[in-house]
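Asker: Provided below are the primary sequence and the corresponding predicted coordinates.
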Amino acid sequence: MKLLKSIFSILFLICIQQSNAQQFDLDAELKPRFEYRNGYKTLNSDAVDAASFVSQRTRLNFGYLSTDFNAYISAQNVRTWGDVGTLSTTDLNGITLQQAWAEAFLGKFSFKLGRQEIAYDNERIFGSVNWNQQARSHDALRIKFKADVNNRIDIGFALNENSESVFEQDYTVNNYKNFQYLWYNTNFNKIGLSFLFLNTGFAYTDVNEQKIAYNQTIGLTSGITENKWNADAAIYVQTGKIEKTALSALNASANFSYSLNSEFLVGLGAEYISGTDMNETDGELHSFTPWFGTNHKFNGTMDYFYVGNHSNSVGLLDFNAKINYTKNKFSANLAPHFFSAAATVIAINNIEQDNYLGTEIDLTLGYKASKSITFNAGYSQMFATDTMETIKGGDASKTNNWAWAMITFKPHFFSYTSN
């Protein structure tokens, strides 16, 4: 390890000196996580058994900072322990570039382009999705304007293709075709306010011809902090089309928390995500989709809703609470969620069901052993209803729970600063 570090140090110090860099950083991340899934994301049933496995994310990060531009490269491997044999000469997932971007500065403007994470506000619409081992990153151009310390504007663009081509080709990747967005953030006194406009195009096939359908997400988020309490609220509307279907959807949320003392914090929250009635007849889609958000942090950690699922469905009403305890290096969080469908649910026998879906209890623990080592663990239990069965399948009477334990190592190999 010392020899490898020395080699890296020599090579990159040479590069830095030749390019007159101000700072160069080399660090890594290793994050193995054990999971026991027994009704995670969907209800358990007699036909399946619980799953147990260990996944691991490994990253090597290179950062470069100067007065003219910054650059960042993050090489990543995501694996499940045992996904290849012990004598295998190849890796199942290989090495990918989770991020690879450069950002040039021109006065109050900057231009950031390449593979990059995009995260804004509470990460409901744009987020890094860091819980997922692979996380989320976009191939995009972002133009940033910082008028002053309290006012920022970002404009983003993405244009996706399968590969280089001579003529136009159909886009077949499970991804958006393009997007354009504008984000504005301002702060005054103790209040923060953000505005987001996002136009997203998805490819679809219509009579053997690929077309692009566009939908728009428009919203406001705000937050205020005052002494021991803070509150935030957000509202988003969606319009446009999903393929040929007109879209009209809404998302609204509000959260409040209060610090009882230096160790305990309590909070209440609610979120409404519109859905489409199962007996809908107006021909429109009313299901809101938080397109690129860090959805694991919302609506319970068992990921029953909007984590690769529940799209174009009956929506959600989530009333939740939290109790946080923090002391020294230890932290604990207890969060119950009370879920209901936001639209009408119809059973197989064509009878309308009660909207209550169930209650989820989430417990998470954390311990920061050092600057570079963190332990986390959690346990969740879902108490589902027959209505949850209707939209998810499975058996609500079965035990549906999930447990996990994770350790994160973040070694910092070296930093070099030149004048």
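Answerer: Thanks, I have the structure now.
Asker: use CA for all of it now, contacts and neighbours both
Answerer: Noted.
Asker: Help me confirm that Phe256 is found in a strand?
Answerer: Yes: the assignment for Phe256 by DSSP: H, G, I helix; E, B strand; the rest coil puts it in a strand.
Asker: wait, isn't it in contact with Asn230?
Answerer: Yes: assessed by C-alpha atoms under 8 Å, Phe256 is found in contact with Asn230 at 6.0 Å.
Asker: Identify the residues contacting stretch 38-46?
Answerer: Identification of contacts with stretch 38-46 by C-alpha atoms under 8 Å, 6 or more residues apart in numbering yields 49-51, 302-305, 389, 392-396, 398-402.
Asker: Pull out the buried members of those.
Answerer: Buried residues within these, counting neighbours by 16 or more other C-alpha atoms under 10 Å: 302-305, 389, 392, 394-396, 398-402.
Asker: Mind putting those into CSV with secondary structure?
Answerer: Putting the buried ones among the contacts of stretch 38-46 into CSV (three-state DSSP) gives the following:
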residue, secondary structure
Met302, coil
Asp303, coil
Tyr304, coil
Phe305, coil
Glu389, helix
Lys392, helix
Gly394, coil
Asp395, coil
Ala396, coil
Lys398, coil
Thr399, coil
Asn400, strand
Asn401, strand
Trp402, strand
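Asker: So which of those residues is the closest to Ile14?
Answerer: Among the buried ones among the contacts of stretch 38-46, Asp303 lies closest to Ile14 (C-alpha to C-alpha), at 46.9 Å.
Asker: Leaving out chain neighbours, which residue sits closest to that closest one?
Answerer: Once flanking residues are discounted, Asp303 sits nearest to Lys41: 5.0 Å by C-alpha to C-alpha, 6 or more residues apart in numbering.
Asker: Same check on Arg59?
Answerer: Leaving out its chain neighbours, the residue that sits closest to Arg59 by C-alpha to C-alpha, 6+ apart is Gln76, at 4.4 Å.
Asker: show me the contacts for the one you found.
Answerer: Counting by C-alpha under 8 Å, 6+ apart, the residues that Gln76 touches are 57-60, 95-98, 134.
Asker: Please convert the buried members of those residues into ChimeraX selection syntax.
Answerer: This is how ChimeraX selects the buried members of these, with burial counted by 16+ other C-alpha under 10 Å:
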select :57,58,59,60,98,134
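Asker: of all the contacts of Gln76, which comes closest to Phe413?
Answerer: When the contacts of Gln76 are ranked by distance to Phe413 (C-alpha to C-alpha), Leu60 comes first, at 10.2 Å.
Asker: another structure for you, compare them:
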Amino acid sequence: MQKFIAIALLAIFVFPLQMNAQEEEKGGEFSIDINLRPRFEYRNGYSYPRLETDKPSAFISNRARIGANFDNGFLSARIAAQDISVWGQKRQNDNDGARTTMHEAWAQMRHDGFFAKIGRQSLSYDDGRILSESSWTPTGIWHDAVKLGYENPMNTIHLALAYNQSREKTNEGTFYEPVGQPYQNMQMAWYQYRNPTGFTASALFVNLGFETGDPATGNEPANSKKVYMQTMGTNIGYKNNIWNVMGTFYYQTGTNSNDEKVNAYMLALRGRYAFKPQLFLYGGTEFHPGQDPDSEKVTRMDLLYRSNHSFMGSMDYFRGYDYYGVWDKYIGLNWNPWKKLGLDLRYHHFSSQQPIDVDGTNKKVLGSEIDFTFTYPIRKHIMLEGGYSFMLATDAMPIAKDRPGNPDSWQDWAYVSLTINPTIFKSRF
């Protein structure tokens, strides 16, 4: 893996030499932007069923980011710091900066469709089902990586490489304690083809390396080894002014971070129909088999570093790695009654793939969820959004969520969020 990283770094250093010697860089643009997002949440059965003895919770979380950007056409760069906290969580004279970190720190060189990007960056592909920036979560998801690629109007190919260590080491080997990223090394390849008729097809491959066992300590030799897990899949779709249809398939094999053999997959199909530019009907299905009790391998698929909130309901009950599996069927309506206001109403029906024993009876139906959301841009750079969801769970849901007991009959969740993201300074030179 170290050799792959060295080759990628060499490619980045040689990349500027590929420029035409006659070409001169002429100035550039510098800007500073900020992003503030306070979000109120009311949780009364969010993520798992609330039992009758449980109490509702409410809080306000906040994300504050400030970023500096540079771009001269060939070279671009961004550095963005962020602070994440819940209102009231930090002391007024807080000296603990554990939740203040660098969210982005990268530089990129681009020429004739080729590019090379190095540093802390997000990796977001297709609909974010496997790799996503995960903007819903306050922290987001980033990777310290090298990314190389080529893009033209019909074809895009990206290659990403990452190699992690928990600290600087000398004569200690390369055992990685996952104090930061959950993997020790990563190799990723993504290709997308876009046809002017509206047809698109993409393929994603991710190879993750994990450390298992223990490192050497004192006179004790290491009993560790590196294992690798592969995730691969495709998204194939078609869209025009009326229809938008996409099919998804992913397969996972190899060995996971717990040194377990993996043989898992997932399927999804979704579509949208436009009655008019302001009114859409959409629906789809998503299938995750869960754990086969007769298999010696892990048959639950790990969806890696995705935006979980975008799939299988806003209340985040399911993550694809559920033991009994999940089959989600949904239908929704998206409406813009005014120029700015956006309304979305969605119904989910959840069932398990594996039967669940409920007092001696095998059941599969888990429940139904209703999600309502709205968005309204108050002014330029100011977005108001919110939502309300409730879950009507069956008696199989607490068992599926490993939450045995008598659940309360009403489970709901609500949020209101304000996003403020202006560019406060911009200059060309």
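Answerer: Yep, it's here. Keep in mind that what you see is a predicted model, and the values were worked out from it rather than measured.
Asker: hang on, the earlier thing: what residue in the second structure is paired with the residue nearest to Asp303 of the first structure?
Answerer: Counting by TM-score structural alignment, Lys41 of the first structure lines up with Ser47 in the second structure.
Asker: From Lys401 of the second structure, how far out is that match?
Answerer: Applying C-alpha to C-alpha, to the nearest Å, the value for Ser47 of the second structure to Lys401 of the second structure is 9 Å.
Asker: again with Ile242 of the second structure
Answerer: Distance, Ile242 of the second structure to Lys401 of the second structure, using C-alpha to C-alpha: 39 Å.
Asker: Now do the contacts for the closest residue to Asn44 of the second structure other than its chain neighbours.
Answerer: Nearest residue to Asn44 of the second structure in three dimensions, chain neighbours excluded: Pro56, at 4.5 Å (C-alpha to C-alpha, 6+ apart). If you count contacts by C-alpha under 8 Å, 6+ apart, Pro56 of the second structure has them with 42-45.
Asker: Also Arg115 of the first structure?
Answerer: Residues in contact with Arg115 of the first structure (C-alpha under 8 Å, 6+ apart) are 97-101, 137-140.
Asker: Out of those residues, the closest to Phe339 of the first structure would be?
Answerer: Using C-alpha to C-alpha, Ser137 is the member of the contacts of Arg115 of the first structure that lies nearest Phe339 of the first structure, at 29.9 Å.
Asker: which residues in the stretch 301-419 of the first structure form strands?
Answerer: Secondary structure of the stretch 301-419 of the first structure (DSSP state E, counting those that start in this stretch): strands at 316-327, 330-340, 356-368, 373-384, 400-409, 412-417.
Asker: could I get these as JSON lines with distance to Phe24 of the first structure?
Answerer: Converted to JSON lines, the strands of the stretch 301-419 of the first structure look like this (distance: least, C-alpha to C-alpha, whole Å):
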{"stretch": "strand 316-327", "distance to Phe24 of the first structure": "34"}
{"stretch": "strand 330-340", "distance to Phe24 of the first structure": "32"}
{"stretch": "strand 356-368", "distance to Phe24 of the first structure": "26"}
{"stretch": "strand 373-384", "distance to Phe24 of the first structure": "22"}
{"stretch": "strand 400-409", "distance to Phe24 of the first structure": "20"}
{"stretch": "strand 412-417", "distance to Phe24 of the first structure": "5"}
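Asker: Which of those strands sits closest to Leu4 of the first structure?
Answerer: strand 412-417 (10.4 Å).
Asker: how big is the offset of the closest one relative to the second structure?
Answerer: Taken against the second structure, strand 412-417 of the first structure registers an average deviation of 1.4 Å after superposition, with mean C-alpha distance after the TM-score superposition for the first structure.
Asker: what range in the second structure matches that strand?
Answerer: Taking TM-score structural alignment as the measure, the second structure aligns residues 423-428 with strand 412-417 of the first structure.
Asker: who's in contact with the corresponding residue of the first structure for Met315 of the second structure?
Answerer: Alignment note (TM-score structural alignment): Met315 of the second structure maps to Met302 of the first structure. Residues near Met302 of the first structure by C-alpha under 8 Å, 6+ apart: 40-41, 380, 402.
Asker: quick one: which two of these are the most distant?
Answerer: Lys41 and Ser380 (11.4 Å).
Asker: Need the three-state assignment for Cys15 of the first structure.
Answerer: Three-state call for Cys15 of the first structure (three-state DSSP): helix.
Asker: and the equivalent of Gly325 of the second structure over in the first structure, how many neighbours?
Answerer: Under the alignment (TM-score structural alignment), Gly325 of the second structure pairs with Gly315 of the first structure. Look at Gly315 of the first structure: counted by other C-alpha atoms under 10 Å, it has 28 neighbours.
Asker: again with Gly27 of the second structure
Answerer: 11.
Asker: In the second structure, which helix is the longest?
Answerer: In the second structure, assigned by DSSP state H, the helix with the most residues is helix 2-14.
Asker: that older thread, are any of the contacts of Arg115 of the first structure buried, and if so which?
Answerer: When neighbours are counted using 16+ other C-alpha under 10 Å, the contacts of Arg115 of the first structure contain these buried positions: 98-101, 137-140.
Asker: Name the nearest of those residues relative to Leu334 of the first structure.
Answerer: The closest of these to Leu334 of the first structure turns out to be Ser137 (C-alpha to C-alpha; 30.0 Å).
Asker: distance of the closest one from Lys31 of the first structure?
Answerer: Relative to Lys31 of the first structure, and taking C-alpha to C-alpha, Ser137 of the first structure is found at 18 Å.
Asker: Likewise for Val266 of the first structure?
Answerer: Using C-alpha to C-alpha, Val266 of the first structure is found at 29 Å from Lys31 of the first structure.
Asker: try Thr399 of the first structure
Answerer: On the measure of C-alpha to C-alpha, Thr399 of the first structure and Lys31 of the first structure end up 29 Å apart.
Asker: Right, I'll call it a day here.
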